[in-house]
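Asks: Just to be clear, the model below is a prediction. Sequence and coordinates:
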Amino acid sequence: MNRLSRRTFVLGGLAATGAAVAPLQRAGAAVPYPFQLGVASGEPDATSVVLWTRLAPAPLNADGQGGMATADVAVDWQVSATDTFATLVASGTFTARYAAAHSVHVIAAGLQPDAEYSYRFRAQGHISPVGRTRTAPAPGTLGRDFVMAFASCAHYESGYYTAYRRMADDRPDLILHLGDYIYEDAATAGSVRLHAGAEIVSLADYRRRYAQYKSDPDLQAAHAAAPWLVVPDDHEVENNYANMVRADSSPALTTAQWTARRTAAYQAYYENMPLRPANAGSGNSIPLYRRVQWGQLAVFHMLDTRQFRNDQACGDGWKVCADADLATRSLPGTAQEAWLLDGLGQHLAKWDIVGQQVFFARQFDAAGAGNMDAWDGYRASRAPIQQGWVDRGVRNPLILTGDVHAAWANNLKADYADPDSAVIGTELVCTSITSGGNGTADTTIPNAATNPHLRFYSNRRGYVRTSITPARVTADFRGVATVTEHGAAASTLQSFAVLDGRPGLQSL
């Protein structure tokens, strides 16, 4: 079916335009509007998709419950092939529970493959905004060409979420968020806008922080525009954490306090993301690495590079560190490494796309120092993964990365110390949505002489838009000139193609 119309449509007699629909109150509604955090969808397969919302009429209440009473609430949901909802293709009722902050995770099943749908919710006499979602192509089929955007690092205090709005304007078919959806730090005087409260530690804190971020209309528009695949990085818990009590954790915590904090962080993450119930946390861990199939065109291997990693070698920061080569140290953990290589070896689709968090290619300075929080701090973990996809004959390995607050495009090399070594894969790194502030127009590649495989750099804020076909992936690096003022236009800073069967970047 064709993409849903951008025209003005009517819900229950109230005209609205675009995906973020104005609140609609039924006659006689007795409670405040509960859909202040918008709607979202995610985890599409060929016949189903997750639908999400969270009831929160007063999102910033300090108890983290969003102004809801202790009672559980029945929430109706509807899916339609049209934005008028004249005919429903799926519907039902979900019980939003107080214990889960009245979050809703519905699996809308029985849908047609490779199709677009509208969805909405009803609760407490109100109707939610309308979202647009879609399903993946049927197994064994390539489906239509599709547009996928990816982003990361949206520090609320650093600026406005204009890049999310521009991503929504592109009307992609799928959005990947690669981490740092929220930040954990306290309010900082003089910021563009302020976090509510101190450094977040408790479950109430994390719930309130998500509510503040998700109250932003530009983020709501991006969620309503397309289904999302999400993985967290560090700031969803704590800066640069690595599966253990950090010696420099802020605030300083005992082992028991750290376990409680991590448990709270992951519970709040699940409550606020369009994840399947199978991805709900258990205690202080959460099962987040997973594969999502997009017909025979692409398979997304979504990694978790925080929960299972060894601590950073030689401490955080850029270091010359021999311990980064120790075979006993892993970034994703040995079980996840084996899972990834097994999936790559199955040749499930034309494009094997790895969604992960931290810089993958080698990025040394002139002295040979690398970022110990990225794969350069886990070189003995990176090498067997790269060699593993070569040994398994993976035709089109493509790494997608966030974290570093700048855009990069990198060729992946069999031997980074040898400029003439074979190119064996490609890495696309999105810049931040806001983190780091406005940035600059600088496109000079840092340490280019030391790293000739790094092909592009930009210090603007924005996202990456890709168009994926059987023959090529085209990547447009999109940027905005300012985030300290709202509403900037987005422009394409640079474009590259990755051709089927030819690893590496082709300039456009």
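Replies: It's in. Residues are numbered from 1 along each chain as shown.
Asks: CA only for contacts and neighbour counts going forward, please
Replies: Fine.
Asks: What segments of the stretch 151-300 of the chain are helices?
Replies: 162-169, 203-214, 217-225, 255-271 (DSSP state H, counting those that start in this stretch).
Asks: can I get those helices in TSV with distance to residue 84 and mean neighbour count?
Replies: Shown next, in TSV, are these (distance: least, CA to CA, whole Å; neighbours: other CA atoms under 10 Å):
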stretch	distance to residue 84	mean neighbour count
helix 162-169	20	24
helix 203-214	26	23
helix 217-225	16	25
helix 255-271	29	21
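Asks: Nearest to residue 48, out of those?
Replies: Between residue 48 and these, the tightest spacing by CA to CA is seen for helix 217-225, at 16.7 Å.
Asks: now the angle from that closest one to helix 162-169?
Replies: Using axes from the mean of the first three to the mean of the last three CA atoms, to 10 degrees, the inter-axis angle of helix 217-225 relative to helix 162-169 is 30 degrees.
Asks: want to throw the helices of the stretch 151-300 of the chain into JSON lines with distance to residue 102?
Replies: Shown next, in JSON lines, are the helices of the stretch 151-300 of the chain (distance: least, CA to CA, whole Å):
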{"stretch": "helix 162-169", "distance to residue 102": "25"}
{"stretch": "helix 203-214", "distance to residue 102": "11"}
{"stretch": "helix 217-225", "distance to residue 102": "18"}
{"stretch": "helix 255-271", "distance to residue 102": "8"}
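Asks: what residues does stretch 358-373 touch?
Replies: Residues from elsewhere that reach stretch 358-373, judged by CA atoms under 8 Å, 6 or more residues apart in numbering: 240, 305, 312-321, 324, 374-378, 382, 399, 401-404, 410-412, 416, 427, 429, 447, 450-451.
Asks: want to compare, so here's the second one:
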Amino acid sequence: MTPLDRHASEFRAAARHFVRHVDRRRFLTVTGAAAALAFAAELPGAGAASAAELDAARVTEDPFTLGVASGDPLPGSVLLWTRLAPRPYEPGNGLPRARVQVGWELARDEGFRRIVAHGSATAHPEYNHTVHAEAKGLAPDRVHWYRFRVGRWISPAGRTRTAPAPGSRVTELKLAAVSCQAYHDGYFTAYRHLADEDLDAVFHLGDYLYEYAVNSAGGVRKYTDRVLPAHFNRETVTLEDYRLRYALYRTDRDLQAAHAAHPFVVTWDDHETENNYAGGIPENGVPPEEFLLRRAAAYRAYWENQPLRAPQRPDGPDMKLYRRLHFGRLAQFDILDTRQYRSNQAYGDGWQTPGPESQDPARTMTGATQERWLLDGWQRSHARWNVMPQQVTFAQRRNLPTPDFKLSMDAWDGYTASRDRVLAGARAAGVSNLVVLTGDVHVGYAFDLKADFDDPASRTVGTEIVATSIASGKDGTDKPANWDNLTRANPHLKFYNGRRGYVNVTLSQAQAQADFRTVSHVTTPGGTIATAASFVTEADDPGLEPA
């Protein structure tokens, strides 16, 4: 660690201490009233004595307006989620500041005649009346249906499944990768089609929401049958801002349908907090301690509104989101967080000429602890496929086929030493079937990962599949304006498409197949779905070929 990095680390540690321990009166004098609202991220613990219990019979409006979700499937358990919100666009969800008991049940059939697990969970006002119920003691590799109950209200039913047993010989796994769903840029039509797919899990790779203002018409959605409240027409900064923004997104029926159809495995990128932030460093010039207050609010709201387990619950401005899932011996998933621990972007966060700063060996995308966790996990892996779901483009991506090319400093190209260490770790662990799943860039890419990106003839060591956006970037086009430059500059780039949609990935013992699914349009309802291209990579012989 360089002296500068050590100083920055010490400063961020002091700022975190400030966030957790400064009292409200002192805080008002230090950072101002606007940031003081973000201080609400430091709420009392769940079950605080001040929160009375609400008789469920007094809930007179449907509390399940935000739908249901499940996530992080294990062989014997799955996480079930909902949020009680009779009036989702109001602060407090239209509920009093009181605890609410929520019943849940899980069945082997859609008609709920074969109940295999049931229980009760408390929706605490401190957690915005969200529920994270872990259904345990389940049989592995089974489809289940689940639902919640509050008083006379019953939620929509969701479909989920458990992971296969450890060490089991799984013949096939079907997953989808999605990312980037700017509400104001279009309808979530892709999710309606995704809900109809035959999948085992969906991996959300970041930018679940955007912090930018949404006007009364919903941006390009141009609502004529509703008017969104004025509090959406500002950037999210406070805990209440982020909570209300999740409510806006989760009232989308297509998003609800996708969550109800499949278990989700989620990780964030930048917009769940702020565009292009790096660790504790904001995009703009606000004081670091003020940004960490905003980050604490954003992280808390993220956990509240996602099907995440208790180990992911944040502690102030920190949240351990990286984690590992297994699907028998077929696949190991190492879900990364490339935003919370990274070094600041070199030369700014845009496209820049690489140089000594971006190539500094001390730079990290993951932080040292997460990097060691990843490499150690590969050393212990017995999976046929090692899949790394993460946020930003991993492969080299030159913008021009000429010597004056530039690289994105926000992607792994701005952290080349970090990327080299990851690829060296995969090689040392004997990982022969590496698949990187990526979001962020609002286009679909398929890359061969090279031992030396500057030498097209070098060995192919893995595959990167980049999922386009659900809505961000509006309708898009099959061939973006820079298509010719990008494909010529990067011979390891096998596919490039700028439409909205998602990617399906099917893993088997013999191969991995990626089907790039694109939607005709999202700026108006009713877009149709098509497969733009399909590629396969054979097991133990990396390299993408058209299917």
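Replies: Perfect, I can see it now. Just so we're clear, the structure is a prediction, and the values are computed from it rather than from any experiment.
Asks: Need the TM-score from the superposition.
Replies: Here the TM-score for the pair of chains, by TM-score structural alignment, normalised by the length of the first structure, is 0.92; 477 aligned residues with a CA RMSD of 1.6 Å.
Asks: Now which of the contacts of stretch 358-373 of the first structure would you call buried?
Replies: 240, 305, 312-313, 317-321, 324, 374-378, 382, 399, 401-404, 410-412, 416, 427, 429, 450-451 (16 or more other CA atoms under 10 Å).
Asks: Now, those that are in helices?
Replies: residue 382 (DSSP state H).
Asks: At which residues are the strands of the stretch 1-150 of the second structure located?
Replies: Assigned by DSSP state E, counting those that start in this stretch, the stretch 1-150 of the second structure shows strands spanning 52-53, 68-71, 78-83, 98-107, 115-123, 130-135, 143-150.
Asks: now, of those strands, which is deepest in the fold?
Replies: Mean neighbours per residue, mean count of other CA atoms under 10 Å, is largest over those for strand 68-71, with a mean of 28.
Asks: Check the alignment and tell me where residue 480 of the first structure lands in the second structure.
Replies: By TM-score structural alignment, residue 480 of the first structure lines up with residue 519 in the second structure.
Asks: What's the separation between the closest residue to that match other than its chain neighbours and residue 486 of the second structure?
Replies: Using CA to CA, 6 or more residues apart in numbering and skipping the chain neighbours, the partner closest in space to residue 519 of the second structure is residue 529 (4.6 Å). Separation of residue 529 of the second structure from residue 486 of the second structure (CA to CA, to the nearest Å) stands at 26 Å.
Asks: who's in contact with residue 487 of the first structure?
Replies: residue 162.
Asks: what about 10 Å?
Replies: Residue 487 of the first structure is in contact with 160-163, 165-166, 218, 480, counting by CA atoms under 10 Å, 6 or more residues apart in numbering.
Asks: quick one: secondary structure of it?
Replies: coil (DSSP: H, G, I helix; E, B strand; the rest coil).
Asks: if we can go back for a sec, if I read this right, the residue nearest to residue 519 of the second structure contacts residue 518, doesn't it?
Replies: Yes. Checked against CA atoms under 10 Å, the pair residue 529 of the second structure and residue 518 is within contact range at 5.7 Å.
Asks: Quick check on these two: which one has the bigger neighbour count.
Replies: When residue 529 of the second structure and residue 518 are compared for neighbours, residue 518 comes out ahead with 27 against 18, by other CA atoms under 10 Å.
Asks: host element of that one?
Replies: strand 511-519 (DSSP states H and E).
Asks: and that strand, what does it pack onto?
Replies: Judged by 3 or more CA pairs under 10 Å, 6 or more residues apart in numbering; DSSP states H and E, strand 511-519 of the second structure is in contact with strand 172-178, helix 189-195, strand 444-450, strand 460-466, strand 493-497, strand 500-508, strand 529-538, strand 541-546.
Asks: what's the angle from it to strand 541-546?
Replies: 40 degrees.
Asks: what's the average distance of strand 511-519 of the second structure to the first structure?
Replies: Between strand 511-519 of the second structure and the aligned residues of the first structure, the post-superposition mean distance stands at 0.6 Å (mean CA distance after the TM-score superposition for the first structure).
Asks: What does residue 199 of the first structure correspond to in the second structure?
Replies: Checking TM-score structural alignment: residue 199 of the first structure goes with residue 235.
Asks: picking up where we left off before, output the strands of the stretch 1-150 of the second structure as TSV; include the columns distance to residue 21 of the second structure.
Replies: Below are these laid out as TSV (distance: least, CA to CA, whole Å):
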stretch	distance to residue 21 of the second structure
strand 52-53	26
strand 68-71	33
strand 78-83	29
strand 98-107	26
strand 115-123	26
strand 130-135	26
strand 143-150	36
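Asks: Before I go, just wanted to say thanks for your time.
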